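Chemist: Give me a 3D structure for the following:
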Amino acid sequence: MTLKIIAFILLNLCFLVQVNAHIGSAGIVQEGKAGKYQIQVYVEPPDVIPGVARVSVSVDGTDIESVKLSPIYYWTGDEGSPKEDEALPVAGEPGRYEGNIWLMETGAASVKVRISGNRGAGETLIPIAALATAKRDLPESLGWILGGLALLLVGIMTTIVGASNSDSLLKPGETGGQGFKRRKVVGSTIGLSFCGLLLFVGNSWWGSISKEYQQNYIYKPYTATTKIKVENARRVLSFQIDSNSVQGRWTSFLIPDHGKLMHLFLVRQGTLDAFAHLHPSRKDTLTFEAPLPDLPAGKYLVYADILRFHGLQYTIADTVEIPALRVTQESYEKQNSDTDDTYVINNPINRKTPGVADAGISICGSPGVKTVLKDGTSIIWEEKPGQVLRAGQVNNLNFAVISPDGKPAELQTYLGMMGHAVVLKDDGSVYIHLHPNGTFSSTAQQVMEKRISESTNPGYRVTSARQFRDSVDNLLLNLQAMPETQKDKLLMGGMTHNMSSHHGGSVNFPYVFPTPGNYRIWLQVKRNGKIITGAFDAKVI
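Modeler: Alright, predicted model coming up:
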């Protein structure tokens, strides 16, 4: 039994996956600065806690003395962080370092990377979710081995108890009679019964531990019910988080990410030819609503990103059937107060002809092939034509935006970033909302940085759910009422993303495709006060 428990624990420390504001992606990429060092960090958090996170760090230059890693947990802060572990250089790859760190606590956390060299010291934080998302089964071969060892131990125990009740009572040279044989049988029977009782109690105890782990420690995602209401010749999306999925993670404690409480994406299932990026308003603790633009009818995949006050991101997935109803742009703008909501119609994935009749359709691009949008703007995915991408490695998705006159477009910030991208696999199993700094939330990074600067646990400050929710709603109202330039300046103020990731109309997104297959990427940037969206298809092997 002891061997089985030890084996189970060891197995639970060996497998890696990630839960964050995405679905199906393997890890977290950050690209930017740590002091005077240009870095790119890739983290694979474990899917069991305690567990080991793998960290890969790429640093520019040859003057690096050391790269050190440590985990920081929201509830304990920097003062509760364990001793740093050193990342070691990777042979044959100058400037690349790899290391492992243990994550011992569940919840919001981050990986701190500290670099020392001739340019001084530099640090950066990568927010991660330290959550148990898997339960490992014992391999069949190991089960047979442990079962055999258990039978051997039972046999030895039975023999010892039987002998202690018979043979051990004889003096040297004596032989026991029939009575001693009966005593031996009785002793062995008692020993076997005792071993059976131990196995029964141990199995019951282990079953209760496994059940408790499944119920209390395995991460359970939020679920939601999405409906379309038709009111006064308009369609309104209602997104209600299921109360039975909340389980203590009160949605009153949501905070804005890039100035919005929720980023909701709609993609027509199967064809991926209709896409919308909406920001529903909160009606109550669990319900969010947004008017629908002129999307064609059909079944849609729904992905909603939210962020809780301690920096944990969540993606809530659902599907919804959108009924047919023609909506003019004028009527949509009248009913929708959020000017950052956008939508686009493209050709179906893997087809170059439109699936619906719409003058505003733009044909998707591909690596190295220019895509022209309806306002005359062009976007080029700066890869070789026909380039095939590989899963499991960091890809820099570089896009060049060109204005109608053929010159590099002058890009403006959109929700505090120089660009946004959504990556979706054709079967819906992979989804992620990207930014130029990587696959994490800058707001979550700010939350962790603020927590590190505090000497006491901030938990006591958020005891009133209503007060917290009302303060966030008031902040959002004030933000929505601001002029665009003032709002962008405020959102940009706290962002620490790499401003060098865009230049001359270019924008870059680091990303690791988790599995092979067909993907569609929607790129969103802003120029001349308008949000424009380009779509690109990619084959990943």
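Chemist: make it CA atoms for all contacts and neighbour counts henceforth
Modeler: Fine.
Chemist: Can you tell me how far residue 332 is from residue 184?
Modeler: 90 Å (CA to CA, to the nearest Å).
Chemist: The two: which has the busier surroundings?
Modeler: residue 184 (22 against 16; other CA atoms under 10 Å).
Chemist: Could you grab the helix/strand/coil label for that one?
Modeler: Here residue 184 is recorded as helix under DSSP: H, G, I helix; E, B strand; the rest coil.
Chemist: count of neighbours near residue 352?
Modeler: 12.
Chemist: quick one: it is in a strand?
Modeler: No. Applying three-state DSSP, one finds residue 352 to be coil, outside a strand.
Chemist: where's it relative to residue 533, distance?
Modeler: 17 Å.
Chemist: Same check on residue 508?
Modeler: 15 Å.
Chemist: and the nearest residue to residue 267 once chain neighbours are set aside, what is it in contact with?
Modeler: Closest residue to residue 267 apart from its sequence neighbours, by CA to CA, 6 or more residues apart in numbering: residue 275 at 4.7 Å. Going by CA atoms under 8 Å, 6 or more residues apart in numbering, residue 275 touches 265-268, 343-345.
Chemist: Out of these, grab the one that's most surrounded.
Modeler: Counting by other CA under 10 Å, top hit in the contacts of residue 275: residue 345 with 28 neighbours.
Chemist: I have a second one here; can you model it like the first so I can compare?
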Amino acid sequence: MNTGLRITAFAAALAATFGTAYGVGRVVDPVVADAPPAPHEKHADEPSADAGGDGGHESEPAGGLQISENGYTLDLATPHVTAGRRAELRFTVRDDQGKAVTAFKREHDKELHLIVASRDLTTYRHLHPTRAADGTWSTPVDLPRAGGYRVFADFTPAKKGAESLTLGADLAAGGTYRPATPPAPDRTASADGYQVELAGTLNPGKAGELKLKVSRDGRPVTDLQPYLGAYGHLVALRSGDLAYLHVHPNGEPGDGRTKPGPEISFTATAPSGGTYRLFLDFRHEGKVHTAAFTVRAGSAPAGRESAPAATEGHGDGHGH
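Modeler: Predicted coordinates for the structure are as follows:
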């Protein structure tokens, strides 16, 4: 067999091998690798791949972009699950010696806050995992759609001098992937019969106040219940790379100044310009509800009509 024929035969065999492997994968419901966000129109204020939106650099470090930081690593033992099926998510925080961390500082009523969000930011879970004596954390999770997700662990080690960290790791949910696009920016959102209105702007490199007003059936809700040490818990994620913003509540229940609604106030700083998703968790009548907003850093909230409840909110493992 001459050289040309040998190469042709080898290529044919290689193609047949990969074709067979693909077919088998389809039969056993393949795990979908981390997929990029659904294509969307590029906005002038969105960060580019190699620079932040504020003068070409990020004005404040964002969390969740690294799996390891300051000597600590998020060891995700469950890197993939199957969409639509309940699974046990397990992970460990390890120190620079590879040992499991077993002592954490309690913040907002928890030793560790766990967030799971889809790459397209249309599915969001705020989970409350439990820690075993050996340092292994676990929580049930049920993700509704196939695709790429990001797991965020927000914590502060109890070690003297340790700083608060947010580490991130990729999670894949197997199944048939269907791209989704977050709703357009809007100042109002609906959640389980509640309406939440957003006031204020998210500013790149500058702290600003965000106020969220909760109402139901057109009436202000004035008896919100404490949740994670405040009347609301707000998470902000940047579209594209899912940078995690640290958002701080203004006031707390019982301080003599903070009212239980209808407004909940937070202070936040965007690390750059761009499009962000805000997820507000609040408790009323014994249940936690999640309202989601799409905003652009540096721009006033737009729109007046309530946005559809497009974000998949709390799932299994969210203890109240």
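Chemist: For the two chains, what TM-score is obtained?
Modeler: Scored by TM-score structural alignment, normalised by the length of the second structure, the superposition of the two chains gives a TM-score of 0.62; 232 aligned residues with a CA RMSD of 3.4 Å.
Chemist: how about the residue nearest to residue 267 of the first structure, what's its match in the second structure?
Modeler: Aligning on TM-score structural alignment places residue 275 of the first structure opposite residue 124 in the second structure.
Chemist: if I look at its match, how far off is residue 91 of the second structure?
Modeler: For residue 124 of the second structure, the distance to residue 91 of the second structure - CA to CA - is 18 Å.
Chemist: likewise residue 116 of the second structure?
Modeler: Using CA to CA, we find residue 116 of the second structure at a distance of 13 Å from residue 91 of the second structure.
Chemist: Next: residue 287 of the second structure.
Modeler: Note on residue 287 of the second structure: its distance to residue 91 of the second structure, by CA to CA, is 27 Å.
Chemist: More neighbours: which of those two?
Modeler: Higher neighbour count among residue 287 of the second structure and residue 91: residue 91, with 21 against 10, using other CA under 10 Å.
Chemist: Once you drop chain neighbours, what's closest to the more buried one?
Modeler: In space, residue 91 of the second structure is closest to residue 76, 4.4 Å off (CA to CA, 6+ apart).
Chemist: neighbours around the one you found, how many?
Modeler: Neighbours of residue 76 of the second structure (other CA under 10 Å): 19.
Chemist: ditto for residue 369 of the first structure
Modeler: Residue 369 of the first structure has 17 nearby residues by other CA under 10 Å.
Chemist: Run a quick check on it versus residue 400, I expect a contact.
Modeler: No. Taking contacts as CA atoms under 8 Å, residue 369 of the first structure lies outside contact range of residue 400: 11.1 Å.
Chemist: Can you work out which residues contact both of these two?
Modeler: Jointly contacting residue 369 of the first structure and residue 400 under the rule CA under 8 Å, 6+ apart are 380-381.
Chemist: show me what contacts residue 428 of the first structure?
Modeler: With CA under 8 Å, 6+ apart, residue 428 of the first structure has these contacts: 269, 301.
Chemist: How is the equivalent of it over in the second structure classified with respect to secondary structure?
Modeler: Correspondence of residue 428 of the first structure to the second structure, assessed by TM-score structural alignment: residue 241. What three-state DSSP gives for residue 241 of the second structure is coil.
Chemist: how much space between residue 241 of the second structure and residue 73 of the second structure?
Modeler: Residue 241 of the second structure is 19 Å from residue 73 of the second structure, by CA to CA.
Chemist: repeat for residue 271 of the second structure
Modeler: For residue 271 of the second structure, the distance to residue 73 of the second structure (CA to CA) stands at 23 Å.
Chemist: Settle it for me: which of the two has more neighbours?
Modeler: Using other CA under 10 Å, the more surrounded residue of residue 271 of the second structure and residue 73 is residue 271, with 27 against 22.
Chemist: which residue lines up with the more buried one in the first structure?
Modeler: By TM-score structural alignment, residue 271 of the second structure lines up with residue 514 in the first structure.
Chemist: for residue 152 of the second structure, same thing?
Modeler: Match for residue 152 of the second structure (TM-score structural alignment): residue 303.
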